[in-house]
Structures are given as C-alpha cells and as structure tokens.
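# build me a structure from this.
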Amino acid sequence: MNLLITGGTGFVGRAVVKQLVSRGNTFQIVSRDSKNHPIDSVVQLPEPGKLFTPATIAGTSCIINLAGESIAGSRWNSVVCQEIQNSRVKITSCIVDSILQNQKLGLPYPKVLINASAIGYYGSHPKQRFTESSGNGHGFLADVCRAWEEEALKAESLGVRVLRLRFGHVLGLDGGMLPKVALPFRFGVGGYLGDGQQWMSWIHRDDLVNLILQAVECEEWQGTYNACTPNAVTMQEFMEVLGRVLGSKSRTRIPAFLATILFGDMAQEVLLKSLKVYPKRLLQQGFTFHYPCLSDALTHIFKK
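Okay, the predicted model is just below:
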C-alpha cells in the first residue's frame, strides 16, 4: 500500500513515519519545504487554492492527513486562530478536491482517507461523558473540528473510506502538552490549573500510531473514532501522577483567572476545558491499548 502523509514532520507524524520505515512501507510525506527534508520521498504542499498533481494522487492508495498548526505553539490572536483553522480545513479540502480531480480525469485515486480531528469537537462539560455519537459543542475549537470533519466527509461521496480520529491529549516527550506541564516539576513548582476538576482525555503516542496504522489496514473501520484511552482523569489527578513519576509533588495551583491572563483564550479553550471522552467504537472494534493507565504511560515515557 502506497501512503501519502500530510503533517508527517509533526509530533504525531514523525512517529507514524518511523513506524512505516520499520515496517518497510512505501510512503510520501507532504511538506511545505520539500527541498530541505531528511527523507527523499517528499511532496511539496500545493500553494493555497491549488491541488496536488494528478500523478501524486494516482500513485497513492491511502492518505493520512495529520496536518495542522500547533494549538499550543503560541499565544492566540486573530492570526494564530486563522492559521489553526486554515491549516486543517483548507488542506483537507485540497485533499478531497484532488481526489475529485483524478476521478474526473479517469485516473486512480486513494480509496482510504484517515483524517485527524480532536475531542475539542465536543466543546466542554464538567460531568458529561462523550462518545462518538455525542453532538458538536460550542467554542472556537468545536467549530474548527466541525468544519475540518465536514471537509473530510465529502470524500465519502467519492467512494473513499473515511475515518475521522478525534485525538485526545497525545502524550510524548518531544511534543504536545506533556513537556510544557512537566517542566515546572523539574523546579519543584508543578501543579494544576483552575480547580483541577476538569476532565482530561489522553492517549500515549505509541498507542495513537498503532491506532492510525490499524485504521489503514482494517477495511471494516469507517466513520468517527475517539482516539483516547477509556481512562480519563481530572487535571489534578494527572498532575499528581506526573509528580509521582518525576519524583516531585504537585504543589501549586494556578487560578482560572490567572491562567486566562497568562495564556489568553487558549486557557479557556484548551487548559481549563473539561472533556471526559470514551472511545466506545474503538473498544467495540477490539482495539487494544498498550498504555490504558496514566501511571504506566507516563512511566514508560519518562523512564525509557
């Protein structure tokens, strides 16, 4: 199977590529800068408003779309928010339109689209447990995820098997939220934000990579899947477990108002949001998590 990967140089994409290399799979990575890339099989990301070349799409049997500007990369403003949306929605639209282009030309096209999304789709609720059948929530990220998924869904009408994977917090040492929240513990000032009772749904990056590659191979998989473990924890619990693993107690608490001052709108949309998400469909499909418990996941990440 020939794979095309957008976002292949990102936090999750790098791990997917590493696994593909170890398996001997044939793949190409889509990059904004295809000239200065350590891997030879790189495709240039089309300019805004343009499509992939028909030959690129014709030579691909599955697209793994992980593209998206980092949500926690910098303080939010109108420019950052626009890039968060465009880097997801417009690239997904480009992929679907490129598939349609090949159909009209009578050329081969991918039959599978694995499209990233996020549990931010559900908005926020202090107590509700969300499954894949739960409705779309409110807020900036909920709107982005809805538009993102709507673009991916258009490929279904073209005969493509589409999967929308709603990522929880992805845990790993070289990206995502974990390095940021672990740093204060190194100085003995680790702690939680707000009242600490907001729910956090998470997944070890290794489990997410296995999930993505299993989704490529399993033809019966289709539709929406929550990509998180069944064991959500509160932020206070998360920080206490992290402190134990790092040998440093969770000592501090940053009030919600101060978090908003420090981080702006991102605090309300990401750091203080409560999302207790359950991967009902993944469990029904028989997917096995290697790291279903937070303590085991964090121990593996920091001790390996």
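
# okay, CA-based contacts and neighbour counts for the rest of this
Noted.

# assumed residue 35 was part of a helix.
No: with DSSP: H, G, I helix; E, B strand; the rest coil as the criterion, residue 35 is assigned coil and is not in a helix.

# state the number of residues packed around it.
Other residues near residue 35 come to 12 when the count uses other C-alpha atoms under 10 Å.

# that one and residue 41, how far apart?
The span separating residue 35 from residue 41 equals 11 Å under the rule C-alpha to C-alpha, to the nearest Å.

# same deal with residue 148?
Spatial separation of residue 148 from residue 41 under the definition C-alpha to C-alpha is 26 Å.

# neighbour count for the two, which is higher?
Neighbours per residue (other C-alpha under 10 Å) separate residue 148 from residue 41, with residue 148 holding more: 26 against 13.

# so which helix or strand takes in the more buried one?
Element membership of residue 148, judged by DSSP states H and E, is helix 140-153.

# that helix: which residues count as buried?
When burial is assessed from 16 or more other C-alpha atoms under 10 Å, helix 140-153 yields the following buried residues: 140-149, 151-153.

# make JSON lines out of these and add distance to residue 256.
Below are the buried residues of helix 140-153 laid out as JSON lines (distance: C-alpha to C-alpha, whole Å):
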{"residue": "140", "distance to residue 256": "19"}
{"residue": "141", "distance to residue 256": "19"}
{"residue": "142", "distance to residue 256": "21"}
{"residue": "143", "distance to residue 256": "23"}
{"residue": "144", "distance to residue 256": "24"}
{"residue": "145", "distance to residue 256": "25"}
{"residue": "146", "distance to residue 256": "27"}
{"residue": "147", "distance to residue 256": "29"}
{"residue": "148", "distance to residue 256": "29"}
{"residue": "149", "distance to residue 256": "30"}
{"residue": "151", "distance to residue 256": "34"}
{"residue": "152", "distance to residue 256": "35"}
{"residue": "153", "distance to residue 256": "36"}
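
# could you also give me the structure for this next sequence, so I can compare it with the first?
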Amino acid sequence: MNILIIGASGYLGRALTLKLHTKDNTLYLLGRDKNKTYEVFKRILSSFVPFPKILDYKDELPDADIVINLAGESIAAKILTKKRIKTLESSRLDVLAHIENKLKKYSCKSRILLQASALGIYEDNSSNIGNDELALICKTVEDKALSLNNIFSRIVALRLGIILGKESPFIQKINKIPPIKFIGKEKHIGWISIEDTVNAII
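Prediction:
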C-alpha cells in the first residue's frame, strides 16, 4: 500500500511511521525540511525494510492510496493570541491547498484522506460543535478537507485530544504550556495514549 504521511516528524507522525514501516507498505514522508525528516528516521527505522521516500513541498506528491495529514503549527507551542490563532488556521489550510493542487492531476480512485483535527471542535463537556476560536479553527479545517471529495473517496477527521506517552511534548512541556483559554472560557483537555491513537488510525 502507498501511504503519504504529512507532518511525519512530529510525535504522532514518528509513532505512526514506525508502525507502518513494513514490507507491505511504501511510505512517503512529507515535511518542510528533507534533511531534518531524514535525520529523524534514519536512527529509528529498521534497515530490513526499504527506507521511506522523503519529500518536501517542492516535490511532486505520489498517487498514494492513503494520505495522513498531521501537519500544522503546534497549538501548545506559544501563547494563544488572535494573531497566533490565524497562524494555526492558515498553517493547516495551506497544507490542504497544497494537497489539492498536487493530487488533482491524478484520476479519481479509492483514495483515503485522514485529516488531523481536535476535540476542541466540541463545546466543553458536550457533543455539540462549539463556537469559540479553537472550535472554529477545527471546523474551518475540516470543511476544507471535506471539500476535497473530488480527489478522495473517503475523508476522515481525526478529532484527537492531547496525545500522551513517555516522550509526549505535552508531558515534557507541561509547566510551560499556556492556559487553554479562548475569550475567557476554559476548555477541559481530553487525552488519548499514543498507542491507542496509532492503533485507531491503522
């Protein structure tokens, strides 16, 4: 199976690549820096399986069976100002526009898109879609992903909570992470283990 992982050098991307790096799959890893992506994986991948094909945004994208898009600026990296919220949204929309531009040349087939989203799309303690900034970012990104139905036969939004594990950035930076507040409203933080996340995607 041909699988394209975008944002592969992140925490979830690394774990997913390790699990999918088998003789039955051909992996393509897309990141902003080919050298950085290569350095991340050359130390951790088995030499008994062909090394993934490393791509950057100047390269053509493969006609993959599955595209797993995990790319986007980290929400927890900096204080959440209005300017930063715009950056978070545009970093995700720009990647989806790139996918659309690069894959539209291929004929339509049974191709799947798994698009990273977040539990922040919901109202706190509710299954209703929220209307604060984080929810609006998620909804905007999901709507853009769903609009790519001329390229993908199935599109899945991965509404994930904080992903926890021994090397989780959240665990490493927990004392530095700014409060998750949007216009004065507190958000509870849902979580999932890295193992369960990888297994759910697979």
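
# what range does the following helix or strand past the helix holding residue 148 of the first structure cover in the second structure?
Along the chain past helix 140-153 of the first structure, the next helix or strand (assigned with DSSP H and E) turns out to be strand 161-167. Applying TM-score structural alignment, one finds that strand 161-167 of the first structure aligns to the residue range 154-160 of the second structure.

# against the first structure, what's the mean shift for that stretch, could you check?
Stretch 154-160 of the second structure, aligned to the first structure and superposed, deviates on average by 0.7 Å (mean C-alpha distance after the TM-score superposition for the first structure).

# in that stretch, what's buried?
155-158, 160.

# also stretch 72-92 of the first structure?
Neighbour-count burial for stretch 72-92 of the first structure, counted by 16+ other C-alpha under 10 Å, picks out 72, 76, 80-81, 83-92.

# which of the residues you listed sit farthest apart?
Maximum pairwise distance in these, criterion C-alpha to C-alpha, is 22.3 Å, between 76 and 92.

# what residues are up against the aligned partner of residue 139 of the second structure in the first structure?
Using TM-score structural alignment as the criterion, the counterpart of residue 139 of the second structure in the first structure is residue 146. The contact partners of residue 146 of the first structure, taken as C-alpha atoms under 8 Å, 6 or more residues apart in numbering, are 121, 136.

# and the gap between residue 146 of the first structure and residue 137 of the first structure?
Using C-alpha to C-alpha, residue 146 of the first structure is found at 9 Å from residue 137 of the first structure.

# which neighbours do these two share?
Joint contacts of residue 146 of the first structure and residue 137 (C-alpha under 8 Å, 6+ apart) are residue 121.

# helix/strand/coil for residue 259 of the first structure?
Going by three-state DSSP, the secondary structure assigned to residue 259 of the first structure is helix.

# distance of it relative to residue 266 of the first structure?
Applying C-alpha to C-alpha, the value for residue 259 of the first structure to residue 266 of the first structure is 9 Å.

# what residue is smack in the middle of the second structure?
Nearest residue to the geometric centre of the second structure (C-alpha atoms, centre = their mean): residue 70, 1.2 Å.

# which residue, neighbours along the chain excluded, lies closest to the equivalent of it over in the first structure?
For residue 70 of the second structure, the aligned residue in the first structure is residue 66 (criterion: TM-score structural alignment). Closest residue to residue 66 of the first structure apart from its sequence neighbours, by C-alpha to C-alpha, 6 or more residues apart in numbering: residue 7 at 4.6 Å.

# who's in contact with that neighbour?
Listed by C-alpha under 8 Å, 6+ apart, the contact set of residue 7 of the first structure reads 13, 29-31, 65-68.

# repeat that for 10 Å
Applying C-alpha atoms under 10 Å, 6 or more residues apart in numbering, we find residue 7 of the first structure in contact with 13-14, 29-32, 64-69, 87.

# buried only: go through these for me.
Judged by 16+ other C-alpha under 10 Å, buried ones among the contacts of residue 7 of the first structure: 13, 29-31, 64-69, 87.

# reformat those as CSV; add distance to residue 235 of the first structure and secondary structure.
Rendered in CSV, the data for those read as follows (distance: C-alpha to C-alpha, whole Å; DSSP: H, G, I helix; E, B strand; the rest coil):
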residue, distance to residue 235 of the first structure, secondary structure
13, 26, helix
29, 35, strand
30, 35, strand
31, 35, strand
64, 31, strand
65, 29, strand
66, 26, coil
67, 27, coil
68, 25, coil
69, 24, coil
87, 29, helix
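
# coming back round to it: tell me which of residue 259 and residue 266 of the first structure has more neighbours.
Shown here are residue 259 of the first structure and residue 266; by other C-alpha under 10 Å, residue 266 has more neighbours (22 against 19).

# wait, the more buried one touches residue 260, no?
Yes: under the contact definition of C-alpha atoms under 10 Å, residue 266 of the first structure touches residue 260, with a separation of 7.7 Å.

# residue ranges of the helices in the second structure, please?
For the second structure, the helices identified by DSSP state H occupy 11-20, 34-42, 82-103, 133-146, 169-172, 194-201, in order along the chain.

# mean deviation of the first one from the first structure?
What that stands for is helix 11-20 of the second structure. Superposing on the first structure places helix 11-20 of the second structure at an average distance of 0.8 Å from its equivalents, by mean C-alpha distance after the TM-score superposition for the first structure.

# list the buried residues for that helix?
For helix 11-20 of the second structure, a neighbour-count test (16+ other C-alpha under 10 Å) marks 11-17, 20 as buried.

# now for the buried residues of helix 140-153 of the first structure, which pair is the farthest apart?
Using C-alpha to C-alpha, the two most remote members of these are 140 and 153, lying 20.1 Å apart.

# understood, closing this out.
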